[in-house]
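> coords below, sequence missing:
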């Protein structure tokens, strides 16, 4: 009789293109999802991501049941729970997709050690990225520190392998687990802030495939320009599906190649930026908390909880920023161009620590991803990879006039400005009598914010020189 295997689902909540599942599909399997908040610590999934995870697990269990097995849910320390489950079913192999977060790497080493002590083995498979960050090196044999040579190297390797098929039928031992509600992933404060997410998203593998097909048919052509226009559906909106592994980057890559539309190269580079972020995280595990450019430890940010709160609630007085922050609160997602501008205003105009902004995104984004979130915030702050010139300061007014020229995005998410004439929609403080109540005046004038940021950079450099 063939010994069963345990399949540990983590950030690969799908059945298609699942290397861990493929490696054991001819064996009886026990599919397991384990919630291990203790190991994740400060990086346990935030509120919006936990809402998504709840619904994604519902979808994954349904897909598995349709093929003959059920998803086993558990909660606790992985180094205790996973070996115990493997022993209960007589499994010597535990298969899982490789994780890259520092806390997960430490935990996997502990799980592997415990399994080895009991005669078992943890087998990790590459399922979340296009290329393994452990093996990719520059011509000098070093990890990449800039995106352009990184992307050039991956394009030079040719196409990634084609996606793996969905298994037709699965079988395995029955082992009762926790009910999904016992994981306590949904908010306990009632159906309030997350109702907008329910209207905007369809978590799960089927939702991912539907979204991917729709984007390839309607959005890939013109993506190069459309992705910067927040008023239109010009982006793929695949980020939460990639974050939870409901679609793999290989599936997205090959779908874009098959579509053959103008814009595919720009889309593939976005997939590579995600890979690059994980490359940075693997080699610089301090990235979520400390600046990659160590000079920025001396950046004179002054933590102000009032300013942070106004930014969080979309009350900065900069219409494009406020529209983005309110979109984020309503649907757990914000347009990427607006993310950059909102982040720049917090860090440079308001001189707040980038870590505080990253923490808010971590809790409110359905696509909250430690590598991408950290790398992107550091890029905007000037302390990260490819942050050149590091003293770049986005003007939120000019950015709005360029990328939302009619103010459609602003009027949708900031109803106080719905009737403001076009010439004032990006600068309502210039209206006779000021902005319509209750919309606030800017927390700082755009020109003053830029001057403050440049002065802060000058003080940082002076500290370094001293």
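Looks like it arrived, so ask away. Note that the structure is predicted; figures quoted are calculated from it, not measured.

> for the rest of this, base every contact and every neighbour count on C-alpha atoms.
Noted.

> ok, and the closest non-adjacent residue to residue 229?
Of all residues not flanking residue 229 in the chain, residue 403 sits nearest, at 5.2 Å (Cα to Cα, 6 or more residues apart in numbering).

> how far away is that neighbour from residue 269?
Separation of residue 403 from residue 269 (Cα to Cα, to the nearest Å): 21 Å.

> quick one: contacts for the residue nearest to residue 229?
Residue 403 sits next to 228, 229, 230 when contact means Cα atoms under 8 Å, 6 or more residues apart in numbering.

> can I get the residues you listed in CSV including neighbour count and distance to residue 118?
Output for the contacts of residue 403, formatted as CSV (neighbours: other Cα atoms under 10 Å; distance: Cα to Cα, whole Å):
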residue, neighbour count, distance to residue 118
228, 19, 53
229, 21, 55
230, 24, 54
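
> among these, which one sits closest to residue 365?
residue 230 (16.7 Å; Cα to Cα).

> ok, and here's another one to check against it:
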């Protein structure tokens, strides 16, 4: 049994169950320091958007309560990881540091820190906790990254069942250290307080995550074959809980393989393939850490994006485009910090194709306003819709929002909920002609294709 303390450095894994880093620290048999670091300084870090900061506050509160019930505590520190973690090791005399892996640009920070601490005689171990499959284990026949989802997911399924989720430790021999008070971080909005809708819609934390999972399994999964209809509750809404690691994909996988009602069991494979899309996005991020700023398809570097008029961009952001399903989605986002997935594709297509606005502008707006703003899924999805990403076939697809609404919201339940004035005289005319702008978009895509062919 070790005597020097163990440090568990938490990041996007804010849970006590199925947390390999926490389990390893407890099993080492020494006092455990659990720390969360608000790092807005390390190279490659992307500061959280406003909605994510709101969520993080609630998630950290919940995690602190969960750790306290086990006998542990949560220390809050702020600063660059390369400075704060070694200082905490020195302060506590820690002999081991454990964390769960990240897969974007910050993995370079983790690798450098691991090498440095090991050279100083500290045990450092990292674990897979947020994905079913480590990105480097799922490769194409040529040994490279998959660029198409279906063969990627087929390869994932061929590896066999994921590991079972780990139980929460029975107890944590916690070692309390000084840290910041959560309120000092000012994560919550105050003037103005725009989070009323978020508070009404969400319960951050592991308890809220598992309650959401159970609600979905009982009520949503039986309707999941209708997941593209935004007016009904047929999707899981687990994305923010996954983004902050309050719930792991292993826990979800295990739960939906338990006994289900027949109508729910019929939809299990399709739901799990959506977990697969999250895995696919992280595979892309692992191989291209600058996913939020660099086109996966580099021929799109020549795409003729147009600078948006401020009034047009603001109309899109706040749901005043005069296109009902787009406005409904953007208002749902602004109010609740979340948007139905089908509608995300529709609003992104309007921005990038009908308005020819660079996908990075839309991705940044989602990053700031989504409670599930995820470094892999958000950027990969925007690139998929824009045509610049992986598996974006046909890359020139332009979603017609009117036809999409007719097909997926035929009774207008979704539109009327979020745009009650839709049939009134005050509702604005469309900011863009859908037919004319579609033709213009297709011409732009053809120009990029021709340029790529001539260059190749």
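Nice, I can see it. Not measured: the values here are computed from a predicted model.

> returning to that earlier point: trace the residue nearest to residue 229 of the first structure over to the second structure, please.
Using TM-score structural alignment as the criterion, residue 403 of the first structure maps onto residue 408 of the second structure.

> hang on, residue 6 of the first structure in a helix?
No - under DSSP: H, G, I helix; E, B strand; the rest coil, residue 6 of the first structure sits outside any helix and is assigned strand.

> neighbours around it, how many?
Residue 6 of the first structure has 29 neighbouring residues, counting by other Cα atoms under 10 Å.

> I'd assumed residue 97 was in contact with residue 124 of the first structure.
Yes - contact criterion Cα atoms under 8 Å: residue 124 of the first structure and residue 97 qualify, at 5.4 Å.

> who's more crowded, the two?
Set residue 124 of the first structure next to residue 97 and count neighbours by other Cα under 10 Å: residue 97 wins out with 22 against 17.

> what about the spatially closest residue to that one that is not a sequence neighbour, neighbour count?
Spatial nearest neighbour of residue 97 of the first structure, chain neighbours left out: residue 125 (4.7 Å); criterion: Cα to Cα, 6+ apart. As a burial measure, residue 125 of the first structure scores 17 neighbours (other Cα under 10 Å).

> same thing with the one 4 residues further on?
The local packing of residue 129 of the first structure (other Cα under 10 Å) involves 22 other residues.

> residue in the second structure paired with it?
In the second structure, residue 129 of the first structure lands on residue 131 (TM-score structural alignment).

> nearest residue to the middle of the second structure?
Central residue of the second structure (Cα atoms, centre = their mean): residue 374, 2.5 Å from the mean position.

> quick one: residues contacting the counterpart of residue 61 of the first structure in the second structure.
Under the alignment (TM-score structural alignment), residue 61 of the first structure pairs with residue 64 in the second structure. Applying Cα under 8 Å, 6+ apart to residue 64 of the second structure gives the contacts 73, 74.

> residue 131 of the second structure now?
Neighbours of residue 131 of the second structure in contact, by Cα under 8 Å, 6+ apart: 248, 249, 250, 279.

> that one: which element?
Assigned by DSSP states H and E, residue 131 of the second structure belongs to neither a helix nor a strand.
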